[in-house]
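Chemist: test case, fold it:
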Amino acid sequence: MTKKLFTKKYSLHFNLQNFLRRKQVVVNSILLFTLAFYLTSLPITFANQPATKIPNVQFAPNPEKLIEKGEQLYQSGNFSQAVIVLQAAVRTYKLQKDNIYQAAALSNLALVYQQLGLLQEAENAINTSLNLLGWDVKDQKLKVNHQNSEPLEVLAQTFDIQAGLQLSVGQSEVSLTTSQRAEKLWQQLGNGDRVTYSRINQAQALRVSGFYRRALDTLQAVNKQLQTQPDSPMKVAGLRSLGNALQLAGDFEQSQQVLQQSINIAQNLKLPQDISIGEFSLGNTKRAAGDFASAIAHYQKAAEVAPTPFTKIQAQINQLSLLLETEKTADAKVLVPIIRSQLANLPLNHSSLYASIHFARTIKNLGGNQDIAQILAKTVQQAQTLGDRQAESYALGSLGEVYEQTQQWNEAQKLTQKALLIAQEIDASDIAYLWQWQLGRLLRAKGDITAAIAFYDAAVATLQSLRSDLVAVNRDVQFNFRDRVEPIYRQSVELLLQEKGENKPDLDKARKRIETLQLAELDNFFREACLNNQFVVLDRVVDQDNPHTAIFYPIILENQLAVILKLPNKPLIYKNNVVSRQQVEQVVMQLRKDIVQPEKTKKVKELSEQLYNWLIQPIADELKTSGVNTLVFIPDGLLRNIPMAVLYDGKEYLIEKYALALSPGLQLFTPQPLTKTNFNALAGGLSEIPKNEKFAPLPNVKNELNKIQKLGVRTTTLLNDQFISTILEKTINEQPYRIVHLATHGKFSSKATETFILAYDKRIYVGELDTLLKSRSEKRSEPVELLVLSACETASGDNRATLGLAGVAIKAGARSTLASLWNINDDSTAFFISEFYSQLTTGKTTKSEALRQAQIKMLKSDNYSRPAQWAPYVLVGNWL
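Modeler: Have a look, this model is predicted:
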């Protein structure tokens, strides 16, 4: 069970003006819950007026007045007083034996409990409400047949509220079932608006559960429904909810369009609160898309038009954090006192606690640790007053981090241990890992390496248990993967390699730890846990079947470049160079920049030789005496951006000595060599570029595809207007193609939404590639042995773009993927492809050796000898 931090966002609508009309449809008696969305920052509370002091209402005779007052208090953020009022309403309805309105009041009460972080109380209120309405909570069925629509409407809305509560505590599959139950009731009642909301709830639950494609399909259908509805406040909220969900799904372009439509309608209807919230959501989408200037502008707009203090301060805090992230420190310092003064006037509730914590954590790098400590210490006391243990844990841990910064290790450790204990008691794993990591850092600073490793191990284990939630739900982690997740793994490996004693350091644990990071990076790339297939461990492949293959694990750490080498049937070998991460990355980035410029061959050799001396030279003797002829690299960090083939020993390139391949991790699809008997290929490509695209023509594609066929590969060819997504999907199901060769433009990016392959009718994005290529598995049991992408390239200026290449390799479900790291001219590609298939069709060589021979042929030629021309090709996955 997980609880989200800084991330709950509720879109609520109230329609209680006519509540005093006693027999009006009961739909008006519930605070209409639409959906819990997990975005960055704080919970939104919709406040229309300031908090009001409540008289003694224990025996108030008019429960309708109490509900009205409870709504006002809820809107103003005064949740503690709202609880008192709504509890009184529940008691009064109970005395009146009015089960329907008592159930409605309990559902309202559950919403308030949820905002206070009292999740067990919220669940109890929901269950009591359901029982009053005749729903059997244990058997999950309706025990009575209601004769009119009133109880069914309350029941449907209670299900909507329950679904949001279940989603907020990590029960995504249960939440999906509850939302589906609500949808059926709304359909029965003929309420199309509420059907739409229930479907949006379902899409979010699907997304959290990892059903990415189903979630997107549901959202697309919802969008069509919303477009047919007349403009109304409900449509505004529905579009906003849809835009938020699309942002979570990574579809930033459509998210922006839908959110802007929501804002436009809100402006026409003169709904300032909805305008403000829409601008805030649009700022979040722009931020996620990397358009920081626009995001700041939207946050400013949200704050300017906000009619309530909570929405205003939330937008300002997000603006502040982004100003600091983009190093606009002067602008940030102007905003700090404005936010600080407003925080003091907020009513005490779950939202105001997190506003204070988020503000304190945001300004921690501006200095003023004493002020920050005072804010957090006060927040701890307020959280204890409210009984909000989750907020108490977060405030305590954040205060411990302040003491860590001032090197007050003992005090920091006490606070962090207390924060961790609370997080574990309430099963808040998504903050527990932060405190485990923090304790690891503190113990490391105190010199207790063994204890520090234990806490790092615990943090990694917690992250693993949260794998799906982190990528699909927790936007705070999603936004800050490089700051809040990646360092845990790297610091952990650094500690493991420092261990002394018998059988230390534990090299196997160290390399598995860095692999776990690489899997987490891919999960973060796809926004879903993506590697769930059955794989074979590389060590077993090498030890049992490939005695001439070595596995190479370079690891970039803060103050060293570590190398772990696996030779067949031998213990792991560890070498390291004392060189800083900045030095390594500087050399790699310069090499990547220079290698594509043909006139810089001399400079490329100098940089390549430096990398060779760091990576290969320390274990060159072991490699030579082992008799291996193939190196499989599992490259780390920026090392993925350069081909290992180009490493230079002063006389020869590495490709001249060894066949080379890359692997995304320590495991791969069961390796199997290609044989002449299963040489059949589906070849597609574009020599003509669609009019709406700006890529350069590829005139040699037709020649490239013809050469493959002439070399004896049985080929089905889809060229130009035949190379469209629907024909590709249909054709791939017709035969058990073992090779899929795509000669077309494409881009590998660090964002899944910008990683695609170009077809004649559209861009096929990496998520669709998964669906398209794996659709064959429904009819064909044979996997694709080799996927060739002969004209794709990594996005320029994107240091993590090769995540896209690894992502395509995994999503395609192919045993091996051959691709290029940068764009090469059309004729050299045709030459390379011809040589590669010529080697492959002999049936006497591995895919990695075929690649090696083709590259050497280019290297030795007069026309293609520069690294820019022969080096970009890499083989990912099975090298046999």
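Chemist: can we go C-alpha only for contacts and neighbour counts from here?
Modeler: Noted.
Chemist: distance of the residue lying closest to P699 once chain neighbours are set aside from L206?
Modeler: The shortest distance from P699 to any non-neighbouring residue, by C-alpha to C-alpha, 6 or more residues apart in numbering, is to S687 (5.0 Å). Distance, S687 to L206, using C-alpha to C-alpha, to the nearest Å: 40 Å.
Chemist: ok, N692 next?
Modeler: From N692 to L206 the distance is 33 Å (C-alpha to C-alpha).
Chemist: more neighbours, these two?
Modeler: Using other C-alpha atoms under 10 Å as the criterion, N692 and L206 rank with L206 on top: 22 against 8.
Chemist: figure out the helix or strand that the more buried one lives in.
Modeler: helix 192-209 (DSSP states H and E).
Chemist: need the next SSE after that helix, C-terminal direction.
Modeler: Next element after helix 192-209 (DSSP H and E): helix 212-228.
Chemist: quick one: that next one to helix 192-209, angle?
Modeler: Interaxial angle, helix 212-228 versus helix 192-209 (axes from the mean of the first three to the mean of the last three C-alpha atoms, to 10 degrees): 160 degrees.
Chemist: quick one more, to check against the first:
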Amino acid sequence: MRDCKLSLTALLTLILTISQPIANLPPLFQASQVLAQTPAERKVEADRLSQQGLEQYKISQFEAALQSWQQALIIYREIKDRKGEGKTLGRLGVIYDYRGDYTKAIEYQQQSLAIAREINDRSIEGAALGNLGLAYDAKGDYDKAIEYHSLSLAIAREIKDRKGEGESLGNLGIAYDSLGDYAKAIEYQQQRLVIAREIKDRKGEGAALGNLGSAYYSLGDYAKAIEYQQQRLAIAREIKYRLGEGAALGNLGNAYYSLGDYAKAIEYHQQSLAIAREIKYRLGEGQSLGNLGAAYNSLGDYAKAIEYHEQYLAIAREIKYRLGEGCALSNLGIAYFSLGNYTKAIDYQQQRLAIAREIKDRLGEGQSLGNLGAAYHSLGDYAKAIEYHEQSLAIAREIKDRLGEGQSLGNLGNAYYSLGDYAKAIEYHEQSLDIAREIKDRLGEGQSLGNLGNAYHSLGDYAKAIEYHEQSLDIAREIKDRLGEGQSLGNLGNAYDSLGDYAKAIEYHQQYLAIAREIKYRLGEGNALGNLGNAYDSLGDYAKAIEYHEQYLAIAREIKYRLGEGAALGNLGNAYYSLGDYAKAIEYYQKSLAIAREIKDRKGEGTSLGNLGGAYNSLGDYAKAIEYHEQYLAIAREIKYPLGERYALSNLGITYYSLGDYAKAIDYQQKTLAIAREIKDRLGEGQSLNNLGPAYQKSGNLPEAEKTLRAGIEVWESLRGRLGKNDSYKVSIFEQQARTYRILQEILIAQNKIKEALEISERGRSRAFVELLTSRLSDKNTSQIPEKPTVALLQQIAKQQNSTLVEYSIIYNYFKNQGKQETQESELYIWVIKPTGEVTFRKADLKTLWQKENTTLAKLVTTSRNSIGARGTAFRGIDVTYNPNAPKAKNNLKRLHELLINPIGDLLPKNSSDRVIFIPQGALFLVPFAALQDADGKYLIEKHTLLTSPSIQVLDLTRKQKQQTGTKPIEGKDTLIVGNPTMPFVAPKIGETPQQLIPLPGAEREANAISKLLKTEPLIGKKATETTVVQRLPQARFVHLATHGLFDDIQGLNSGIALTPSGKDDGLLTASEILDLKLNAELVVLSACDTGRGRLTGDGVIGLSRSLISAGVPSVLVSLWSVPDAPTALLMTEFYQNIQKTPDKAQALRQAMLTTMKNNPNPVDWAAFTLIGEAE
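Modeler: Just a heads-up that it's a prediction; the model follows:
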């Protein structure tokens, strides 16, 4: 077993020092000390020197022992004592082995072996063979080590030396451990243990238990490793074997270190150090100091780590222990690496490499090369990193070091990952994973799975990334690796952040933070805080993001982690950039840039330059933006970083686009696209096509723009296909891709391709919803792909629905405002499909809203709702007073009518019972269409029967669902009515303290009134538990929920219906939980606060309505705001009375609205409800 064993990963190098078993020394002979005159007296003197050397050796006085044995050798040769000569040569070989001079060690053992064979001394022959095995093991030549140990074992068995047999078995176990064949290692150590117990060799028993602990340690089974080391410790203390006690304490320290319990590791290493100093065991003292340095390095206390490693280095040099000297130098390099001082790190690793080559330590040579690769990786010099890792890999394969081979493959994977060559990264990580599984290295298996997760994350395959990170997390928990558990949780947090599930991302990062603080891992604490900052930045909570990044910055500065300091400053820059404070963003980017240059972090330097370019682009200073992006491009090309080259070229293309130089913009984006395709970066390919299309559009090349964006859509849809049936993933991913669909519509309209533009508009909305519904309606075991929405299909749906379909699409464009490029609403596209199949296109100009009226369509929708007194946007734990403004409301509702209805008024049916189905987009989902007023003051509901749907294709699927559920008259026994549950506690915002929602006595009265009408019993108050509701939902044909509806506007599937908490649940039935149900209801009514809202994304109403439809409900009636109690009770009673007379739910709702309007003319009282899905 080696004194210094390094696990090499590109991002973190772990240091593990395991005590080396004492070599098998030949039997000792003692004689009294007399004057050396006669040959007999000379022999006595030689024997005395031999014994003296042994005592010196035991307390690590290797130089003194060497001199004693060299003097003894001279006398033995002089008096021709071949036996004494043979033994002494073997002992000298052991000294050279400890000094790391394996060539000399082997030379002496070979001489000892030759003499033993010459004089036919099987005991010395066995010892020499065993020591040759140890020397070859130390050299990393494990096959030869096994060969010699096997020969030694055979001799021990032949001469019936049970103790020697046990030692040989133990040494074979150590060799197989080094080879990574842990099963065989355990087998041999178990055999040694049996012999030691049989012959009552307590010291040998302790050694066997310790080596079993080391084998389980290598397997990553730290609990078992600790168990064996504790047994070894107990024996050492019982027989007062201080050396064994110190070794056991050191190995326990290593086990707790690997578990991430650094405080406990330090405690054990301190005890081991005390024993080594007490027994004057200098080698053990050095090893304990090295282990303490490793623990403090992991805690982020690099100054203390360096102090301990320097003490180890001094001892190693003092006792001329070259192997230890190399390890100390390497560990110093790792400490400086952790500090971000890569130049110093490289210097120390080069010194260690020189020693490894000098003493022919192939294992150490491979490790040094791997560490050099890690340092160059962090400097952003990936070509050099790969070169070093390939050399390290070659050595690992040559010496059959399977563990080292797996680590080198992992490092190569990380290097290609950083280059953006994810396909190659995956290839290497899969090879690394295979080896880890083959040699049962659970720790390595977990790390490989985590690395694969990161690679798939960068490819945009988030489902696969999460799958790998969850496997990695399971292993970390199984082997009680707290550090690995924390890192896996952090990786899962990053994956959910990319998916847009910020609540889940924050939850995972908080768990990582808790673990990092528990194990006092300051670096991990900083990383977790930084990730939390990024998640809050994505959420748009920039104040909180800044708070977290400042905490990370403070830790990085405290532990002198310059790389982290630069990252925190860059993240602060990003937060201020998002706030629109470009001056402050630039200030932080400049500081980050200065650190990157100081520590020679070329990749970080490029990133900072790119950020500065982005900030100046947003300021409208395009010349400066180009200057910075060109500097980033030069660095990316210099360090052969294709991903960075792609970013820089893309940013240059965007800047030239802003300048109106479309030819140059096209040129840069084409280069970007070529790189993305070359490195098989599908996400990057989609982004490049998305940027290239508008450049062709502006240059007037509309056919090429169309072709490019169609290719972009194919990329997006192939990426979504990787997410399988996971609805929540698809939704958030789709939102990032909506721009491609919008611009393509614009290009098609410009070419007068009206119908093709409608197909793209439809294809660009509710795709995840459509895919999920299609899949659920088909055979459950097959993932059915929905047909693409052709105009013929859309016409067929209009005919089947016997309805006029109105599809809206909001078009955005870049406009210059005070020298800056800003995205603003440009036009509203409207398609009308009549039941006859006739398709008409109209459009409305939206520019006048922000150019002349100081508003936008989105703002107009919000002010319309506010002016009629619509509530629902405030948190439900706080009662808010709203003051309706009737004249303003009238004006707003008329203005919305002008924009949304006037352009198509002539196309709508004249018969008020004929249905009109609106397909809104974005903020238009919030529009109370029923309340829109024409110039004569007539409301739209007075002229038409209205419904809404997230897309036209969804109507086809809800119709099919309706065919499956069938139609039955409404009866009390088939209904589930819930009113005013005992409210749960819910956090107003992610990360805030939960508050109890306010009770809804009006909802209780509503539920009682409807129950009386339908002759059934409602679930009120404490009876309305989530458990009861979930049990009854699948059997109900009609469901009425009068309670709070909560909406997470960032991630809609965290939206929920408030119910009574019970022991098993939290009282919030979330949209994602509803998705897992199989419902058979014809209709679900959500008569609650705000339940019609959901997140207003391009994928439609993400919230509860979509989850209910996906779970099998064809018709959902939702309220767009919190309606006053009395009008709601009236409207709902009317609605249910109408439903009992007619199966047409849209007609029933219209009549209920008209009746309520007579007594309550304010639209806030009657216009909140909208029917989504099927009318009948």
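Chemist: what helices and strands are in contact with the helix holding L206 of the first structure?
Modeler: strand 32-38, helix 150-168, helix 172-189, helix 212-228, helix 233-248, helix 467-472 (3 or more C-alpha pairs under 8 Å, 6 or more residues apart in numbering; DSSP states H and E).
Chemist: could you pull out the helices in the stretch 301-450 of the second structure for me?
Modeler: Listed in chain order, the helices of the stretch 301-450 of the second structure (DSSP state H, counting those that start in this stretch) span 302-318, 322-338, 342-358, 362-378, 382-398, 402-419, 422-438, 442-458.
Chemist: hang on, the earlier thing: distance from the chain centre to the helix holding L206 of the first structure, please.
Modeler: Mean C-alpha position of helix 192-209 of the first structure versus that of the full chain (C-alpha atoms, centre = their mean, to the nearest Å) differs by 20 Å.
Chemist: what does stretch 713-723 of the first structure give?
Modeler: Counting by C-alpha atoms, centre = their mean, stretch 713-723 of the first structure is centred 35 Å from the centre of its parent chain.
Chemist: please apply the same query to stretch 907-916 of the second structure.
Modeler: 52 Å.
Chemist: now do the buried residues in it.
Modeler: By neighbour count with 16 or more other C-alpha atoms under 10 Å, stretch 907-916 of the second structure contains the buried residues 908-909, 912, 914-916.
Chemist: so which strand or helix has V1030 of the second structure?
Modeler: helix 1026-1032.
Chemist: mean per-residue distance, whichever helix or strand comes after that helix versus the first structure.
Modeler: Sequence-wise, the next helix or strand downstream of helix 1026-1032 of the second structure (DSSP H and E) is strand 1038-1042. Once fitted to the first structure, strand 1038-1042 of the second structure is off its aligned match by 1.0 Å on average (mean C-alpha distance after the TM-score superposition for the first structure).
Chemist: so what touches the following helix or strand past strand 1038-1042 of the second structure?
Modeler: Counting by DSSP H and E, the next helix or strand C-terminal to strand 1038-1042 of the second structure is strand 1045-1046. Under the contact criterion C-alpha atoms under 8 Å, 6 or more residues apart in numbering, strand 1045-1046 of the second structure has outside partners 1055-1058, 1086, 1088-1091.
Chemist: please repeat the previous calculation with a cut-off of 7 Å.
Modeler: For strand 1045-1046 of the second structure, contacts defined as C-alpha atoms under 7 Å, 6 or more residues apart in numbering pick out 1055-1058, 1088-1091.
Chemist: please produce TSV containing those, extended by secondary structure, distance to G370 of the second structure and neighbour count.
Modeler: Formatted as TSV, these follow (DSSP: H, G, I helix; E, B strand; the rest coil; distance: C-alpha to C-alpha, whole Å; neighbours: other C-alpha atoms under 10 Å):
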residue	secondary structure	distance to G370 of the second structure	neighbour count
S1055	coil	48	27
G1056	strand	51	24
I1057	strand	54	23
A1058	strand	55	29
A1088	coil	61	28
C1089	strand	60	26
D1090	coil	58	26
T1091	coil	57	28
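Chemist: tell me which helix or strand K575 of the first structure sits in.
Modeler: Using DSSP H and E, K575 of the first structure falls in strand 573-577.
Chemist: got the buried residues for that strand?
Modeler: The neighbour-count check on strand 573-577 of the first structure (16+ other C-alpha under 10 Å) flags 574-576 as buried.
Chemist: residues in contact with the following helix or strand past it?
Modeler: On the C-terminal side of strand 573-577 of the first structure, the nearest following helix or strand under DSSP H and E is helix 581-594. Contact partners of helix 581-594 of the first structure, identified using C-alpha under 7 Å, 6+ apart, comprise 556-560, 600, 604, 607, 638-639, 641-642.
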